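**Student:** Sequence and predicted structure below; questions after.
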Amino acid sequence: MSSRKNKELFEAICFFGKKAVIKEMRYSEFEAVLDGVVGVSELANKTVNAAYLKINHSLQVHSIVTFTIEFNERGFADEDWNIPLRHLADNAGPGPDLGAGPIRLACRSQCSVSWYQRELWEPSQDGVNHFVLLKDAVKRNKLGLIVDDLGFDEIPTLSPPPAPEVPVISETVEVPTLTATSEEDINARLEAQAKEFQKQVDQLVQRQKQTLHGLEEKYKDEIDQVKRAMRNETQTYRHQAQELEQQANHNKVLLEKIQSRNTRLERDHIQLADQAETQKAQYDELKDEYLGLLRNQRSNENEESEKVVELKEQLTLKSVEIDDLKDDVTSQKAMVSELQAKIASFEQQNQQVSESSSEEIENLRSLLSDKQSEAAALAAKVTQLEANVEKLTAQLESSQSEGLEHVQQLKKSESENKKLQENSKSAEFKLQEANRALAALTTKYEGIKQELSEVEAAEASSTDLFDKMESLELVFVAYHAGAGHISLPARQLEDYLEKPLVFAAQKCSVTLGQYKSWLLHYDNPECGECHVPVKRIDAPSDFQAGVNDRCTKHRVDNGNVAMFRKTS
């Protein structure tokens, strides 16, 4: 910082090692490190404790802010680091006296802005005294700060004149006695010296006042202009911040609507895809069923036609056999009638020749018995042929009944074929309906794809907005119970809008589930079993589920484990 104004203070940054100050730089150099212009190679891949100092022109510490900062592998500072060091120093509490009265100190245990408390560290006065290290580093003046030889407050003080040397002549010293005249002369000289010193002091004070007045008059216009410009710039930034905040709120609402619409569209898309898969599965099942029915119908028709052909052939064979048997029966009946006619003729001849000789009678009797035996054999054969005819007639009747059954089965198969044809027609109709439903689903899917593209375009526009806010280096502040105020750069705003409680839990150094349990306890501090009021725990890191949200009766017993309150 420039030292043109006498009342201005120098600003410096000191980085600590384990037991000493390892690096010093002016605040302007530190701003270049924060902007990513230069890096600090010796601090690469480290998280170090540092101190922001305000130093007067007598090389005395005026203010200290202790903070931590992280450097990456190339020695550049963390891009998300945004602690307002000057504001913390101007609003800091009292600290130890380092030579110019109590300093202003901002540290972890003494911070005016609570949400920056975890970014600070606590200096020590035992063992390694960080205040002494800072005081010695300032006195060494490695930064080449311009020091005033005589400060404004260094006003000369009056001192009495030196006492006259009294010569020692002997062991006994004779003290001269002062007369009244000598005492008056000494008092007069002392008064004259006092007046002269007072006159010099008055002249010096007057000169300093004139100098200060001249400096104030000289820089008054510039200071007023700077103040007006800063007020105007602050007002402009405030308006821009309000507009961006309104736009961010509007975009947040729009983003929530888009997200809900996107969720709804995705759900509809999944449902439509499921419906399409179901319709496709039904279509495949109907198609397979239709093809199976056609195959079964054709196989049944072929089997029935083969059975009908076989039955016809069997009926033809049976009818041929029956005709042959009928011919045999007819021929046998003719033979029987012929034999009966012969027997009747033989009987007539027997009666006619009864009167002939006995020898002839015996011959005729023997011949008659032979003929009678032949007639009995023929009668038996006729009886057998009649039985065969009856048997063949029964077989023919059974064949005819089987033929009737096959005819009925054929009729039944024809009705089944008609049903199969009707089922095939209904299956074709269902296939047509499935095709129409599939076409409708395809159209709806195209609409959903178009809506998704519109949603992606809207998200891209919101991303452009976040990039614009990030280019303006805007920082947003959100408040959460237990976590206090959380400062968020623009690049983290989108993540915060999606999961705000995760940021709050990280700020409190607890998990998301622990933070939610603590929120329930913080909003309603009572026992989770009997609803008896219990003591409220203000810090999420001090909260234990099952212990702090239960009364003494229902509290979870942790055995011999003693619970201690966590400290910063």
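**Tutor:** Thanks, I have the structure now.

**Student:** From now on I want contacts and neighbour counts done on CA atoms only, so please keep to that.
**Tutor:** Noted.

**Student:** any idea which element residue 48 lies in?
**Tutor:** In this assignment (DSSP states H and E), residue 48 forms part of strand 47-55.

**Student:** Show me which residues of that strand are buried.
**Tutor:** By neighbour count on 16 or more other C-alpha atoms under 10 Å, the buried set for strand 47-55 is 49, 50, 51, 52, 53, 54, 55.

**Student:** with those in mind, which one is nearest to residue 411?
**Tutor:** Closest approach between these and residue 411, by C-alpha to C-alpha: residue 49, at 101.2 Å.

**Student:** all strands in the chain, in order from the N-terminus.
**Tutor:** 10-16, 21-26, 47-55, 61-70, 93-97, 102-106, 475-480, 484-489 (DSSP state E).

**Student:** Columns distance to residue 350 on top of these, output as a markdown table?
**Tutor:** A markdown table is the format used below for the strands of the chain (distance: least, C-alpha to C-alpha, whole Å):
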| stretch | distance to residue 350 |
| --- | --- |
| strand 10-16 | 166 |
| strand 21-26 | 168 |
| strand 47-55 | 156 |
| strand 61-70 | 155 |
| strand 93-97 | 172 |
| strand 102-106 | 168 |
| strand 475-480 | 148 |
| strand 484-489 | 150 |
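
**Student:** for the ones you listed, which one sits closest to residue 33?
**Tutor:** strand 21-26 (10.4 Å).

**Student:** between that closest one and strand 47-55, how many degrees?
**Tutor:** Computed by axes from the mean of the first three to the mean of the last three C-alpha atoms, to 10 degrees, the angle separating strand 21-26 from strand 47-55 equals 50 degrees.

**Student:** gap between the closest residue to residue 396 other than its chain neighbours and residue 312?
**Tutor:** Excluding its sequence neighbours, the residue lying closest to residue 396 (C-alpha to C-alpha, 6 or more residues apart in numbering) is residue 318, at 6.6 Å. Residue 318 sits at a distance of 10 Å from residue 312 (criterion: C-alpha to C-alpha, to the nearest Å).

**Student:** cool, and residue 352?
**Tutor:** Residue 352 is 59 Å from residue 312, by C-alpha to C-alpha.

**Student:** Name the residue in the two with the higher neighbour count.
**Tutor:** residue 312 (13 against 10; other C-alpha atoms under 10 Å).

**Student:** How many residues are close by residue 281?
**Tutor:** There are 12 residues near residue 281, going by other C-alpha under 10 Å.

**Student:** Likewise for residue 259?
**Tutor:** 14.

**Student:** Distance of it relative to residue 245?
**Tutor:** Where residue 245 is concerned, residue 259 sits at a distance of 20 Å (C-alpha to C-alpha).

**Student:** what do you get for residue 279?
**Tutor:** Residue 279 is 49 Å from residue 245, by C-alpha to C-alpha.

**Student:** Alongside the first one, take a look at this:
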Amino acid sequence: MSKPQLIEAVMFFADDGSISKQMFYTEFETLLDGLVKMPVFADQQIRVVYVTINARLQIRSAVFFYLDFDESGAPDSGWNIPLQQLAERAGRGPDLGGGPIRLACRSQCPVSWHQMHLWDPSLTAGNNDLALLRDTVKINSLGILLREEETSSVSPARLQVASEDQWYAADSSRELAEKLAERLSRDYRQKAAQLVKQQRERLASLGQEHQAELAALSTQAKTQIVDLQGQIQALHQAVRQQEMLNKTLKGQLDEQLAVQQSERDEMAARLRAAERHARTEREILREQFDEELRARLIATQAAAEEQARRHEAEATQRGAHQVLERLAGQGVVFVVFHPGAGHLTVPLQDVDRYLASPLGYAASKCFVSESQYRQWLEHYQRPRCEGLQASGQRCDVAVERVETPGRFVMGDSNCCMLHKAAARLRTVS
């Protein structure tokens, strides 16, 4: 008698203890080959069970194992547990309706080096994983084709040869068996075709999801481009407003100059009138007029220039600060490099302080003064002895470079051994 055909399936357990997904083993192999992904399991370790099921929806073996998924929902490429061999070599388990099953888990593993990749099912009342598997298989969500119970085998000693007039009945039984086998074969072919169709539909669905993700990314990129264009347009508008403001200030200055010219003409007329009275008085008035006019011109021009510079500086600073705030809001960070301090991330609120004194900012990050940092930087860039020889020239002998500003000592770190000793002698004396 031939061995009964078993169906291979895989069940995925959720965190709450329920079975969230089930598939045939052929589908599971497609998942392991990387042809499909399961984003719902992305970056998780899932409890999975491999089961073999007979045609009467009875579990015959079960292997409880872990499966890791990466960030994209693809299974671990290094996973290589021989599920079918473990199921065949597994020890006896409980009876789930069709006799004792073969059970492979962490506490009962036929191959010791695979034990760490297996897990033990819960057998507590109300939370029995084996009972849940048995009930799930009975529901037959996979659509397994059912068979009638197989007839018990008859030993050869009990076989009897029928009389010749009953041979045709035997032929009819053979014909019925052939028709049954043909029907089962056709059903299995239909099931295989259905599985192929399901895989094609799943691949098509994944393709559509991929296209949707590409479209979403394209839309996001277009939105960012539109935002940047809007920012550029706002900056252009701010520049145009500043140009208009400068033009207005220039017009005001021209008007003030015209008023001053009118006043000068008036004063000139007064001078001409005063010339008729006395020459001395005319000279005094002229001097007063010239001094007053020069003072007014200087004050007016200085005020106008200061106002124009202030407006221009405010607009420029406001535009630059807005740009920096937008860049920081987009996730842009400002990183600078200074010897001794390394790569520094400058917060938005420290940008003005850094621009005012980059070396002073780097010195504060090294916990030294700016003067000490400058002395160390000169030594770091050119580690030579700065001591003076008898001839008055620098020693210029190569010395060991001090890598950090905090360890630099002027007159010691930048001198060779000879000039260090000389410096110590001078200090002692």
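**Tutor:** Structure received. Predicted, not measured: the structure shown is a model, and the values here were computed from it.

**Student:** tm score of chain vs chain?
**Tutor:** The TM-score (TM-score structural alignment, normalised by the length of structure 2) is 0.36; 183 aligned residues with a C-alpha RMSD of 4.2 Å.

**Student:** ok, back up a step: so which pair among the buried residues of strand 47-55 of structure 1 is furthest apart in space?
**Tutor:** Among these, the pair separated by the greatest distance (C-alpha to C-alpha) is 49 and 55, at 19.2 Å.

**Student:** Wait, residue 28 of structure 2 touches residue 10, no?
**Tutor:** Yes - the criterion here is C-alpha atoms under 8 Å, and residue 28 of structure 2 meets it with residue 10 at 7.1 Å.

**Student:** If you count surrounding residues, which of the two has more?
**Tutor:** Each of residue 28 of structure 2 and residue 10 has its neighbours counted (other C-alpha under 10 Å); residue 10 has more, 20 against 17.

**Student:** pretty sure that one belongs to a strand, no?
**Tutor:** Yes - counting by DSSP: H, G, I helix; E, B strand; the rest coil, residue 10 of structure 2 falls inside a strand.

**Student:** What is the longest helix along structure 2 packed up against?
**Tutor:** Secondary structure of structure 2 read by DSSP state H shows that its longest helix is helix 167-275. Helices and strands touching helix 167-275 of structure 2, by 3 or more C-alpha pairs under 8 Å, 6 or more residues apart in numbering; DSSP states H and E, are helix 279-329.

**Student:** what packs against the helix it packs on?
**Tutor:** helix 167-275.

**Student:** Return the angle between stretch directions for the helix it packs on and helix 279-329.
**Tutor:** 170 degrees.

**Student:** Pull the number of nearby residues for residue 103 of structure 1.
**Tutor:** Neighbour count of residue 103 of structure 1, defined by other C-alpha under 10 Å: 21.

**Student:** I figured it was touching residue 54, is that so?
**Tutor:** No - between residue 103 of structure 1 and residue 54 there is no contact under C-alpha under 8 Å: 9.7 Å.

**Student:** returning to what we had before: with distance to residue 193 of structure 1 as added columns, please give the buried residues of strand 47-55 of structure 1 in a markdown table.
**Tutor:** Shown next, in a markdown table, are the buried residues of strand 47-55 of structure 1 (distance: C-alpha to C-alpha, whole Å):
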| residue | distance to residue 193 of structure 1 |
| --- | --- |
| 49 | 55 |
| 50 | 52 |
| 51 | 49 |
| 52 | 47 |
| 53 | 43 |
| 54 | 41 |
| 55 | 38 |
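
**Student:** Pick the one among these closest to residue 394 of structure 1.
**Tutor:** Of all these, residue 394 of structure 1 sits closest to residue 49, with 119.3 Å by C-alpha to C-alpha.

**Student:** so that closest one sits right up against residue 67, yeah?
**Tutor:** Yes - Residue 49 of structure 1 lies in contact with residue 67 (C-alpha under 8 Å); the separation is 6.0 Å.

**Student:** Check whether residue 344 of structure 2 sits in a helix, strand or coil.
**Tutor:** strand.

**Student:** Look up how far residue 324 of structure 2 lies from it.
**Tutor:** Counting by C-alpha to C-alpha - residue 344 of structure 2 and residue 324 of structure 2 are separated by 17 Å.

**Student:** Compare these two and say which is more crowded by neighbours.
**Tutor:** Ranked by neighbour count (other C-alpha under 10 Å), residue 344 of structure 2 and residue 324 place residue 324 first, with 17 against 14.

**Student:** before we move on, back to that, for residue 253 of structure 1, which of the strands of structure 1 is the nearest?
**Tutor:** That would be strand 475-480 among the strands of structure 1, by C-alpha to C-alpha, at 16.6 Å.

**Student:** list the buried ones in the closest one?
**Tutor:** Under the neighbour-count criterion of 16+ other C-alpha under 10 Å, strand 475-480 of structure 1 has residue 475 buried.

**Student:** between that strand and strand 484-489, how big is the angle?
**Tutor:** With the same axes, to 10 degrees applied, the angle from strand 475-480 of structure 1 to strand 484-489 works out at 150 degrees.

**Student:** by contact count, what packs against strand 475-480 of structure 1?
**Tutor:** By 3+ C-alpha pairs under 8 Å, 6+ apart, strand 475-480 of structure 1 packs against strand 484-489.

**Student:** Which strands or helices does the strand it packs on pack on?
**Tutor:** strand 475-480.

**Student:** at 10 Å instead, please
**Tutor:** Helices and strands touching strand 484-489 of structure 1, by 3 or more C-alpha pairs under 10 Å, 6 or more residues apart in numbering; DSSP states H and E, are helix 358-471, strand 475-480, helix 500-507.

**Student:** How many residues are close by residue 373 of structure 2?
**Tutor:** So residue 373 of structure 2, with other C-alpha under 10 Å, has 25 neighbours.

**Student:** after the helix or strand that contains it, next one along is what?
**Tutor:** Following DSSP H and E, one finds residue 373 of structure 2 within helix 370-381. Sequence-wise, the next helix or strand downstream of helix 370-381 of structure 2 (DSSP H and E) is helix 417-428.

**Student:** Fine by me, we can end here.
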